[in-house]
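A.B. asks: pasting the sequence and the predicted model now:
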Amino acid sequence: MLVTRTNRVLHGARPDVEQVRLAAVNNGNARARAVAIRYRRTRAEHHDAGCRRQFFGRRPLARFNYGAVAGSIHGKVNVATCQQHRQNYRRASCVFHLCAPRQDSLKCTAKRQESFLCRNRERASCCSSGYHSRPLLIATCWQWRPAVLNDLRARIDAHRVTPLQYAVIALCFLLNVLDGMDVLVIAFAAPALAAEWGIGPESLGIVFGMGTFGMVAGAMLLAPLGDRLGRRTLILVSVAAVGISVALTALVTSVAQLLVVRFISGMGIGVLLASSATVAAEYAPDRKRNLVVGFVMAGYTIGAFGSGLIAAQVIPVYGWPTMFVIAGVASLATLPFLIWLLPESLDFLVRVRPRQALPKINRILQRMDMAPLERLPALEAVETPANVPALLHRERRGSTLMLWAAFFMSFAALYFLLSWIPKLAAATGIALELAIYAGAVFNLGAFFGICLQGWLSLTFGLQRTIAAFMFAAAALMLAFGFVTHPWYVLVMFGLIGFTVQGGFVGLYAVAARLYPAELRNTGIGWAIGLGRFGAVVGPIAAGYLIAAGLGLVGNFVVFALPMLLAGVLTLLIRAEQLRI
């Protein structure tokens, strides 16, 4: 059979392209210009599964009109699997077909795939024999054709990273830095504000909760508008709303007014967290997408770290209102740069096709040093509408629910730590001055953990890397209660921040890959929004546990369990559904 005899060729001495071509022709597949090479799917992603390079060598395939790649599909072939490999191989610019049993429970047969996958039906055929225990996807790469070149996603993945893409990533990172500052500025101003107004911790707790509630509302209700109105438009409006509302906080004179401005700013921040992750993922090439999304979301920890340092210098000298003015003006100052540099999402322009979509796409491609399009790419069939119920479509329901649960548990553990770090550090017996610095050490470790997680995921896979970080975080939290030396306590906080945030932020990359373009902002927004209920539950539960007399070791044991479960749930998400 074709695959068996070809394997004997490929598993021996390293073949050249001519040997591979002859092996295909001699085994009765005269139409094929190359045969499939079996490889693990993770390896395919790591090597940018495309026709540009051979997997048995490094020689560019641009000189040839043939070459092939293939992937082993674990388990039974289904519609979702076919959709995932359709995405992978469109990026590879291949005409391909599927070898699978003719009768399948989900009707993902070769005949169906011929209509879904093959760009030229006359050249497509299905092999009738040579099945393995796992269905094998056979890809045949033909000469580059205009229809293939019009595939924007394939072109972005194959092209070098351009200055415009670096600018988009930098702007999204900056937005998250400002978000981190705007979220935590109220926490640093709270002692001075409470002393000036004479309000108690109950009122401050409501103020803190209103900001979180605004972030939930923004992520779940407003972020999905990015799939209809455009990512760029939503980002510009949100930045303006956040900047104005945060700056106006300096002028409020009552708790009621403070609640209003914190809710508005929270809504804007919720939108920006979802939209910035979406835009960064869509402009990053597939080979670097996990790293880019992680780096962008790491900006939040830098903003949290920097706002504490600035507040320590500003509030004692100039008062708490000045800190809000600085944070608000910083957000508004980014608007000119966003208007000038931030383009609309290409995925949105291709999918929604607003007025003058083709000229807008070509202007963006020109800024990316890429050839313009002669026409808009053909739209693919959309099986579900771009709305919230589509997130729970039968093909992705299980993965969506597991992602939501992983976000909820990660948020609960993370905000338990963020809210109680100074008190927990002081409970170990270290000086109050060192306890205050524990939060800064936590966020500094978080930044490096997020970046390392993104880099490691390129080699070891996104889900396994996230799970490893979460399991390590759970182990460190279990061990924390047994550390007594003051400096070791600070080191442990840094390591916990490194692992907890590294694993948590990786979930943003999972959300960005799990949903198609027409659902991406909605999917990320709802995952963040529902997860933030964990941010409310975690600190409250910790407060009750501490009031009930649960010791330091007990608290960390309790909140190590959500991190452990979040890691397990991340591994259970169906890997074949993670796309772009």
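C.D. replies: Sure thing, it's come through.

A.B. asks: drop to CA atoms for contacts and neighbour counts, all remaining ones
C.D. replies: Noted.

A.B. asks: what's next to stretch 294-303, contact-wise?
C.D. replies: 169-170, 172-181, 273, 276-277, 280, 443-444, 446-447, 450-451, 453-454, 505-506, 508-509 (Cα atoms under 8 Å, 6 or more residues apart in numbering).

A.B. asks: and residue 98, that's in a strand?
C.D. replies: Yes - judged by DSSP: H, G, I helix; E, B strand; the rest coil, residue 98 forms part of a strand.

A.B. asks: for it, give its distance to residue 21.
C.D. replies: 19 Å (Cα to Cα, to the nearest Å).

A.B. asks: circling back to that earlier point, and the contacts of stretch 294-303, which of them are buried?
C.D. replies: 169-170, 172-181, 273, 276-277, 280, 443-444, 446-447, 450-451, 453-454, 505-506, 508-509 (16 or more other Cα atoms under 10 Å).

A.B. asks: out of the residues you listed, list just those in helices.
C.D. replies: Secondary structure from DSSP state H places 169-170, 172-181, 273, 276-277, 280, 443-444, 446-447, 450-451, 453-454, 505-506, 508-509 of the buried ones among the contacts of stretch 294-303 in helices.

A.B. asks: hold the first one in mind and look at this next one:
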Amino acid sequence: MDVLTAIRTSKMGRAQTAAIACAFFALTIDGFDVFVMGFLVPYLPDGFVENDTQRGLLLSAGVFGMAAGALLLAPLADRVGRRRVILTLTSSAALGMLLCGLCADYTQLFVARVFTGLSIGAMAPALTLLVQELSNDRRRTSVFGLFTIAWPVGTLLSGLFSVGLMDRFDDNWRAMFFFGAALGALCALISFFTLPESPEFLLARRPDRFQERLDAVIDKLRLAGVDRLARPAVSEKQADAGGVRGLLGPTTRGPALVVVFLYSVTVFAVYWVTTWTPQIVAEESGSAHAGSVAGTILGLGTVTGAVVFALYSVRFSPFKVHGLVLVLSAASFIGVTLTFQAAGAALVLTALGGLFLQFGIIGFPATVVYLFPVRSRVTVLGAQNFVSRTFGVLAPAAAGALLSFMRPTTLFALAAVPITLASLGGLYLWSRMKRLVPREVPAEGAAVVDAAPARGRTGAQVDKAATDLDPAAG
């Protein structure tokens, strides 16, 4: 059999598992970088930033770079290869964080944050594609669930290490960036030895030394029973490749708008809350340490939300409760505003708000495999990634502007507005999901069966599907 059939139907080996674990580690750097600036703003010396608007712009700088990277640099993975792009971007992300730690003023730090964001924003789509292309059909859903946890794990690490490093280095904000640079360099080194090139990319592009490189991948993955000269008639992803036209049909137009824009509205709420929580708590309590603790608790809530989503999906459809979970998140953040003076209750509600919000945000991209024809899924996910990153740029800056004339704790209650709007999208998507047929995922070693979504049928046991999902986001 050819190499693609072997990957799709064979049991996943240690080399594949190691590569996916390396990709997981790389994606945690995305979450780490998004949160790190929010944790460090309270530690910047007096005069480094002049007002809340500048603070908001500084918080948005990295996210702006991520949006630009997703749009401009990520497509290079389809031209020069997943592995080369990932190695280059992890290295440049490490360099960017090193430069952030060496900055002497606000302008330098703003530019360095944009540069770092460019690398990280392009890295996530390349990682997601490589993980999908190295996973077999039976395990792809499990890999997706684990992969989505990587981002909130990174945010949690950002909070945990900010508390420890600030205590150890006398509140020196540069220590966190140097630590992030070390993480990036370590990730680049591990990736060099662990990540193979995507066989699907090699077969599609036929680059220089094609057969030699394909043989190296087969050897690295230790694929048994592969005819090295066999070629699939056409790759599944090539055959199904398409564009915007597939998203404009009568059955896909509405879901496309919801999946792209209401997911992005949810991302707006995520950045609105997460980037400012440490600063607000630090100002209200008079303790930068308390701000870091609050941000860490929020990060812990988001990690728990991703785990709950993965576990819940094993037995039940997460889409059925998608809208309700987002309503619960909105209610939790309103509760934070109302109970802010009662520290214990506010921290519990912050964690619950993060849990429900992360559960809800994963639900939007997870519907793509069911709601759209295969030839259009990459298109909708690409649009989703770019628009959501753009919304992420706007959120911290908008919140910073509002802080000039309103009480800081009100920002938590205001986050309920976009979250509630997104909950309506969750209800709408569930109304469409009920009419879809799930894919049948074969046992490892069995023939592949792929049932296409169809209207007018029931049974959306969505935990059984193999997905072509891009998580980031967030």
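C.D. replies: Nice, I can see it. Being a predicted model, the structure only gives us computed values, none of them experimental.

A.B. asks: how close are the two chains, by TM-score?
C.D. replies: Once the chains are laid over each other, their TM-score by TM-score structural alignment, normalised by the length of structure 2 reads 0.77; 430 aligned residues with a Cα RMSD of 3.7 Å.

A.B. asks: where along structure 1 do the strands fall?
C.D. replies: 95-99, 136-140 (DSSP state E).

A.B. asks: surely residue 412 of structure 2 is in contact with residue 331?
C.D. replies: No - look at residue 412 of structure 2 against residue 331 with Cα atoms under 8 Å: they stay out of range, at 10.1 Å.

A.B. asks: those two - which one has more neighbours?
C.D. replies: residue 412 (26 against 19; other Cα atoms under 10 Å).

A.B. asks: out of residue 98 and residue 21 of structure 1, which sits in the busier spot?
C.D. replies: Counted by other Cα under 10 Å, residue 98 of structure 1 and residue 21 do not tie: residue 98 has more neighbours, with 26 against 18.

A.B. asks: and the more buried one, what's its match in structure 2?
C.D. replies: Aligned counterpart of residue 98 of structure 1 in structure 2: none (TM-score structural alignment).

A.B. asks: my guess is residue 98 of structure 1 contacts residue 137, does it?
C.D. replies: Yes - using Cα under 8 Å, residue 98 of structure 1 is in contact with residue 137, at 5.1 Å.

A.B. asks: in the stretch 101-250 of structure 1, which spans are helices?
C.D. replies: Along the stretch 101-250 of structure 1, counting by DSSP state H, counting those that start in this stretch, helices occupy 110-117, 146-149, 152-158, 163-197, 201-217, 226-229, 231-248.

A.B. asks: repeat for the stretch 351-474 of structure 2
C.D. replies: 368-371, 374-402, 410-414, 416-433.

A.B. asks: so how far is residue 447 of structure 1 from the counterpart of residue 351 of structure 2 in structure 1?
C.D. replies: Using TM-score structural alignment, the equivalent of residue 351 of structure 2 in structure 1 is residue 494. Look at residue 494 of structure 1 and residue 447 of structure 1: by Cα to Cα, they are 10 Å apart.

A.B. asks: which part of structure 1 matches stretch 80-92 of structure 2?
C.D. replies: Using TM-score structural alignment, stretch 80-92 of structure 2 pairs with 229-241 in structure 1.

A.B. asks: residue 215 of structure 1 maps to what in structure 2?
C.D. replies: Looks like residue 215 of structure 1 aligns to residue 66 there (TM-score structural alignment).

A.B. asks: just checking, its match touches residue 123?
C.D. replies: No - between residue 66 of structure 2 and residue 123 no contact is recorded; they are 9.1 Å apart, counting by Cα under 8 Å.

A.B. asks: more neighbours: those two, which one.
C.D. replies: Each of residue 66 of structure 2 and residue 123 has its neighbours counted (other Cα under 10 Å); residue 66 has more, 34 against 30.

A.B. asks: any idea what sits nearest the more buried one, other than its immediate chain neighbours?
C.D. replies: In this structure, residue 66 of structure 2 finds its nearest non-sequential neighbour in residue 121, 3.6 Å apart by Cα to Cα, 6 or more residues apart in numbering.

A.B. asks: counterpart of residue 89 of structure 1 in structure 2?
C.D. replies: So, by TM-score structural alignment, residue 89 of structure 1 is left unmatched.

A.B. asks: list the contacts for the match of residue 215 of structure 1?
C.D. replies: With the criterion set at Cα under 8 Å, 6+ apart, residue 66 of structure 2 makes contact with 114, 117, 118, 119, 120, 121, 122, 389.

A.B. asks: so what's the residue count around the residue nearest to residue 66 of structure 2?
C.D. replies: 31.

A.B. asks: and what of residue 232 of structure 2?
C.D. replies: 12.

A.B. asks: counterpart of it in structure 1?
C.D. replies: That one, residue 232 of structure 2, aligns with residue 377 by TM-score structural alignment.

A.B. asks: doesn't residue 151 make contact with its match?
C.D. replies: Yes - here residue 377 of structure 1 reaches residue 151: they are 6.3 Å apart, a contact under Cα under 8 Å.

A.B. asks: if anything else comes up later, I'll come back, but that's it for now.
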